[in-house]
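Peer 1: How does the following fold in three dimensions:
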Amino acid sequence: MAAIAVGCGLSVLACGVAAGPAFAQSVAIEDEIAPATVDPVPEEPVPPGEVGIDDDDVLEDITVTATRTAEPVDHALSGTSVLDRSTIQTQTQPNRPSDFLDLIPGVTTSEQGGDPATAINIRGLQDFGRVNVMVDGARQNFQTSGHNANGAFYIDPEMIRSVDVTRGATATVYGSGAIGGVVDFRTLTADDVLSADQVVGGFVKAKYSTNGAEPLGHAEFAGRIGQAFDVVTAGTWSRSTDYRDGHYNRIENSWDDLLSGLAKARYRPTEDQQITASALLYRANFDKGTTTVRSTDATTETYSLGHTWAPLDNPLVDLRSNLYYTTTRTDQTEVAGNNVGSKRSFDVATTGFDVNNTSRFATGQIGHALTYGVDGFFDRVDNTDDQNNSNKYTPNGRRSVYGGFVQDQATWEWLEVISAVRLDGYELTGGNVDNSGGRASPKLTVGVTPVPWITVFGTYAEAYRAPAITETLINGIHPGVEFEFRPNPNLKPEVAHEFEGGVNLRFDDVLRDGDRVRVKAVAYYNQVDDYIDLKSVQIDPPPPPPTPGYYYQYQNVAKAVLWGGELEAVYDVGFAFAGLSGQIVRGVDQNTGEELASVPPDRLIATLGGRAFDARLVAGTRVSMVAGKNGSPSGWPESPGYTTVDLFASYQVTERISANLNLDNIFNRQYTQYLDLSASPGFNARLAVGIKL
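Peer 2: Next comes the predicted model:
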């Protein structure tokens, strides 16, 4: 498989080609269909919970995270992918976000056992905010130290309306630190529940998974008063048991109980204004660990208040603001190990804001979309531990990060130029440390469309990431093998310098009338100066035994270099569709020449499917081929390559009743995804039935 992927020279995506028949999002903007959303737009039938999307919401759905401006994804001058709800639910019926995020090229996730938290890796970069994960514009900055990723988030897939992913350091307008990319989740609105003529309505769903014996119940209810006000509430309950891998071995402590809820209200005081208030709650119970096992209660609360104002008669004003608060807390009690009954908690809270405006005007024959704004967030970490250890490995502290930007998206006939600069600053305090810093990061993108079917683009962008609280302040003795973790108050921020080039291809009526081909090929080279990594440092002179002659400390690597390629390509002819998805990522520590442990393996995904009965039935298969990885110098074990085959089908039984069947890993292949701590599930069947009320 690796030879195939390398031979291609780039990786390919069709993660959304098999979405269900409802792509009402496609009605407002011609050719906005992304590689992740390529179904035609039949008038009927429309699945439950997928209707009532008006033109305003269309623009929101396809906002490209690299620029903040609404534009077709297959025209976007960046490595950007969009998955909508229909795609996510039809293809994967996800239990966790990784079920659909891993379909996107350049994106790899990692998880551990029963902990339903997800960590995201983009182009070999992860941890400590290198990937900016947002839910309704609210940053998810939760992190704990351990044998896991240093940065993860909790979200119920049933609450997701869409997800936009921008790969690389090009999204300077979406806050500080995102040297790897941006993942922007958006939760349900009333338009996802109500059809255009409904005042009150709902949607309920029941799902059952065989591997892990997971029953799930989900309900949504919404109402609107004219065009001025609407509200939506949703809730999910699920309970799983330990799953089994491809060898039928039970993976201990892989169960979890989930309860989540969403409440969102929108008020339009005038035709051109909208105020949105939302509250999202996620709570899960599970056991975490192997030798030392801790009963864990994880809770995430996200609150946001947003305002948009776009006067129809004033193109200079398209003002958007958002104020948010997110807190994630895990409370743990040791139930197996050396200190049974001891308790500890991790509590990370983030308060933030984001205000930006886009002014549209022309200078001669050149059109401009000038976007400018300010943003910032404040992290507070407060941890407790009966054994007085966890608050050393994940130390308490405070960090403020703030910035502003200006971006001009200039268009003239076949030429588009995006120029931007971002100013970042930060302050970090804790213990005896009081650090601060700042920097300006430029960006320049040039896109050329000589003929309507091709756009060629190139970008140079810089991005700035301030050191995290843990990287700076970690201080303690590792249990078992008692080596030291030492703080490093002299850490410098990371600075990414990324070159990205790509091409978008758009062909219609290729083999027959009505068919479409969409291709996005991207290659990149990212040089990260002062890259922060955990390093083993020899003590000179060495201490007498049994004290280890080394300690660990986060240090600035002089330079880390990552490079690779992606290619998103789909073919759709209405009654059938096909596509590929994949990635090639490479990355080294230039000090040592060793590969970075965070670099994921090559991956290639092929999707083939069809539609029947006026697109009421959508069915297909997905083959995922993942290359092997050698063990890394930092201790990650060798990861053999593997191939899995999945089947999926959705059927619109009646106007109100829909059914989905997903068969994952149908050959029960034994494998462990790279950077995961537990073997992945063997064969799993998932059946879901939804009813529109």
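Peer 1: alpha carbons only for contacts and neighbour counts from here, please
Peer 2: Fine.
Peer 1: how much space between the residue lying closest to Gly337 once chain neighbours are set aside and Thr394?
Peer 2: Excluding its sequence neighbours, the residue lying closest to Gly337 (CA to CA, 6 or more residues apart in numbering) is Thr292, at 4.5 Å. Separation of Thr292 from Thr394 (CA to CA, to the nearest Å): 18 Å.
Peer 1: repeat for Arg611
Peer 2: Distance from Arg611 to Thr394, by CA to CA: 51 Å.
Peer 1: Next: Pro48.
Peer 2: Counting by CA to CA - Pro48 and Thr394 are separated by 44 Å.
Peer 1: all strands for the stretch 301-450 of the chain, in order.
Peer 2: 319-336, 343-363, 366-381, 384-385, 397-412, 415-430, 433-451 (DSSP state E, counting those that start in this stretch).
Peer 1: Out of those, the one nearest Ala461 is which?
Peer 2: strand 433-451 (4.2 Å; CA to CA).
Peer 1: For that closest one, buried residues please.
Peer 2: 435-436, 438-439, 441-449 (16 or more other CA atoms under 10 Å).
Peer 1: one more to put side by side:
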Amino acid sequence: MKSLSYSFCFLSSAKFSRFGLAPFRLLLTVSFLAVPVFCASATDAQGADSEGVDAEGANNASSNDISAKEVERYTVTAERAYYNQTLNSIFPQYTYDKSNLVGSPHINDILLQSPSVNLNGQGGQIQNINIRGFSRWRIQTLLDGVPIVSDRRAGASVGFVPPSFIQGVAVIPGAASTYLGSGAIGGAVDLLLPYNTKSNLQIGWSSNQQAQDYSYADYAGNTDWNLSYRKGNNGSDAQGNTLFDKFEQTALFLRHRPDNGVLKEAWTLYSDNRDIGKSSSDFPEDRVTTYPENTHWLGKMTFAFSNIFSSLWWHQSTLDTHILRPEDRINESESEALDFGFDVGSNARINNWQVNWQVQLLGREGVTIDERELTLVSSASGSLVGESLLNETLSSTGSSFISELAYELRTLDASETTIAGIADATRSFGDTSLAFGGRLDWQQQSNNAVDIENANISGFIGASHILSPQWTASVYLSSAFRNPSLTERYFSGETPRGTVLGDVDLDTEQATNIQASLSYNSNGLTASVEVFRQKINHYIERTTVSEDVQVYSNLDSATIQGISYQLDWQQSQAANRSQNNTPDQGYWFAQLNGAWIEGEDNIGSAIADIPPHSQRLTLGYELEDVRLFSTLVYRASKRDIGDGEKELDNVTTLDIGAAWQFNQRTSLQASWRNLTNQQYYVSADDKAAFAQGESVQLALTFLL
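Peer 2: The predicted model follows:
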């Protein structure tokens, strides 16, 4: 258990001194609210030992109705957001689990099971995603409803959350500004937390990075917790070239659910990430980008007063960046931000309409980025510091070198406040369901010189109709908006891509979205196909104006459209038993999905971040305590590229895996990823590195 003792060491070394006073005021407030309830509700774990429900299904009508196993019973169904019921009444909602993944190095691996999700940007632990060609600040990432916001242009990454902390993910493709505000013009993903009811230890290993993964979960009464320690060295691509994707991560999750009182749930998560390499094609000759430290402290408290529901959340984050340009200079930056929010809402039944309303207050305070540049000067031997410094940088981010301070300045110092009101209504008319809703949103963004206010209205209307017991058709029309981020408005400084300049006069993006779907559901088979089209006016793009200088500007408009599908099938176990007269007959299962997406601006030029067409097939077989699975992914070539992109060739990858439950308390999983050792870029980003080559993963789970 050496790794578990290590998990506590971050508490003494966390950079709380950088957080300022605001987080401590918030901590005191939360403490005064939570401590009395925590103390009053220390009870026996009544019902904590009851059997959980295995919630790891491919969608809401899970096609993998696998018999429960003792080793899997430390999770139950995760609670979904209040708006899920409304959206589910008009088009299918999907969640994705880890049942066909082994020792996942990143939560993105879970998300990629959705046909709407693709990798975006450069590689490594802070790799980002896009949804239907929307990425960066256009998609909202949430952890149990807590927004994860980043001031990096690449957008928010969920790499700071250990996969062992997550039960599954929910994907909301399409404009979702009505519920989630400015950051969800292109959709959202929500990471779903499990509820641990049994002590368990998970150990994982990966051959490519020699990665280690340790996770320990336990509970006492109504309180549960999870500790995780993960570390990976630099990996390699299919040709054996080094990828700069090392990382080290320590995290703690703690949650309490009182039996009585207005406080229904309180949880907090702290994640300390160190020595993170940015896997880029610039490595190692042109640029070596390291994130020496990336910390996250977030939490949420949920309350219920009769029929009034409320929540309070916060997210404090810091990110240090170290950029080495060999034989030239070093740029360092320190960024931090405190995001927080409060909401209150309720629901009622009015003349056969189910009505929901909510008021939201969101804020971002202390959003700062401090930068300094160090010029590499001649060493005692008279030569510029170059190769030796590079080698030191690869071995330690705290390397010593001969340098002179060129400048030091604050490149961003801003804040943001948002107030919004939301309402929706749902009703069924026989075989037809109708839903509509709207949002009134006011936002103020400020820095030391300029205050900017934005007022926006967004809404949606949708309907679904049951065509037959198996077939359902739906249509969904929505409007959405995205205010420029604080970085796009106010930032002016150095990044791993060069100098980037913001523009305070940027216009708000406005979008209209329409999508239609046809779904099928019968015994053992669910399927759906969706067509969508979204037009965005005042589309904000970062363009290159000279070598190593880029600016943010509004395009006239851009259009993204496409089609996606997914199918889940499971062989009927009942049929197998009756035909073979055996109680333990195995069964086959399969998942097939894909998408074709295209996007262009008003003059017909390709816009960035549109993913290549892709298809994904998962095929497996389960017999008693053994589960076998394989995943085949085809990614088409990409020739229509936007600014900052490169062409891609088509590629087909194959993963295989197996899970074996030794007994009621122990299970083993193994997989072989990129079995055919394909060499391909992770995305069309012109700085993207190659993907990892073949890799073997092992994972052990013990109930304690």
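Peer 1: Got a TM-score for the two of them?
Peer 2: The pair, once superposed, lands on a TM-score of 0.80 when counted by TM-score structural alignment, normalised by the length of the first structure; 601 aligned residues with a CA RMSD of 2.9 Å.
Peer 1: quick one on the thing from earlier: now do the contacts for the aligned partner of the residue nearest to Gly337 of the first structure in the second structure.
Peer 2: Here Thr292 of the first structure is matched to Arg287 in the second structure, going by TM-score structural alignment. Applying CA atoms under 8 Å, 6 or more residues apart in numbering to Arg287 of the second structure gives the contacts Ile323, Leu324, Arg325, Pro326, Pro496.
Peer 1: For Asp664 of the first structure, what is the corresponding residue in the second structure?
Peer 2: In the second structure, Asp664 of the first structure lands on Arg673 (TM-score structural alignment).
Peer 1: Roughly how far does the residue lying closest to its match once chain neighbours are set aside sit from Trp353 of the second structure?
Peer 2: Computed as CA to CA, 6+ apart, the closest residue to Arg673 of the second structure that is not its neighbour in sequence is Asp655, at 4.5 Å. Applying CA to CA, the value for Asp655 of the second structure to Trp353 of the second structure is 47 Å.
Peer 1: swap in Tyr407 of the second structure?
Peer 2: Tyr407 of the second structure sits at a distance of 62 Å from Trp353 of the second structure (criterion: CA to CA).
Peer 1: same question, Ala691 of the second structure
Peer 2: Look at Ala691 of the second structure and Trp353 of the second structure: by CA to CA, they are 50 Å apart.
Peer 1: which one of those two has more residues nearby?
Peer 2: Neighbour count, other CA atoms under 10 Å: between Ala691 of the second structure and Trp353, Ala691 has more, with 22 against 15.
Peer 1: what's near enough to touch that one?
Peer 2: Ala691 of the second structure touches Gly123, Asp237, Ala238, Gln679, Tyr680, Tyr681, Val682, counting by CA under 8 Å, 6+ apart.
Peer 1: do that again at 10 Å, thanks
Peer 2: 123-124, 235-238, 243, 279, 674, 677-683 (CA atoms under 10 Å, 6 or more residues apart in numbering).
Peer 1: Closest to Ile514 of the second structure out of the residues you listed?
Peer 2: Closest approach between the contacts of Ala691 of the second structure and Ile514 of the second structure, by CA to CA: Ser683, at 27.0 Å.
Peer 1: Assign a three-state SS to that closest one, would you?
Peer 2: Going by DSSP: H, G, I helix; E, B strand; the rest coil, the secondary structure assigned to Ser683 of the second structure is coil.
Peer 1: what do we get in the first structure for it?
Peer 2: Aligned by TM-score structural alignment, Ser683 of the second structure pairs with Tyr674 of the first structure.
Peer 1: cool, Gly502 of the second structure as well?
Peer 2: That one, Gly502 of the second structure, aligns with Pro487 by TM-score structural alignment.
Peer 1: The aligned residue in the first structure for Glu541 of the second structure: how many residues sit nearby?
Peer 2: Residue pairing (TM-score structural alignment): Glu541 of the second structure is matched to Asp533 of the first structure. Counted with other CA under 10 Å, the neighbours of Asp533 of the first structure add up to 15.
Peer 1: Hmm, Asp533 of the first structure is touching Thr472, no?
Peer 2: No: counting by CA atoms under 10 Å, Asp533 of the first structure sits too far from Thr472 to count as a contact (11.3 Å).
Peer 1: Common neighbours of these two, please.
Peer 2: Contact criterion CA under 10 Å, 6+ apart; residues shared by Asp533 of the first structure and Thr472: Gln553, Tyr554, Gln555.
Peer 1: counterpart of the second one in the second structure?
Peer 2: Under the alignment (TM-score structural alignment), Tyr554 of the first structure pairs with Tyr552 of the second structure.
Peer 1: What's the average distance for the helix or strand harbouring that match when superposed on the first structure?
Peer 2: Applying DSSP states H and E as the criterion places Tyr552 of the second structure in strand 549-554. Aligned to the first structure and superposed, strand 549-554 of the second structure gives a mean residue distance of 2.9 Å (mean CA distance after the TM-score superposition for the first structure).
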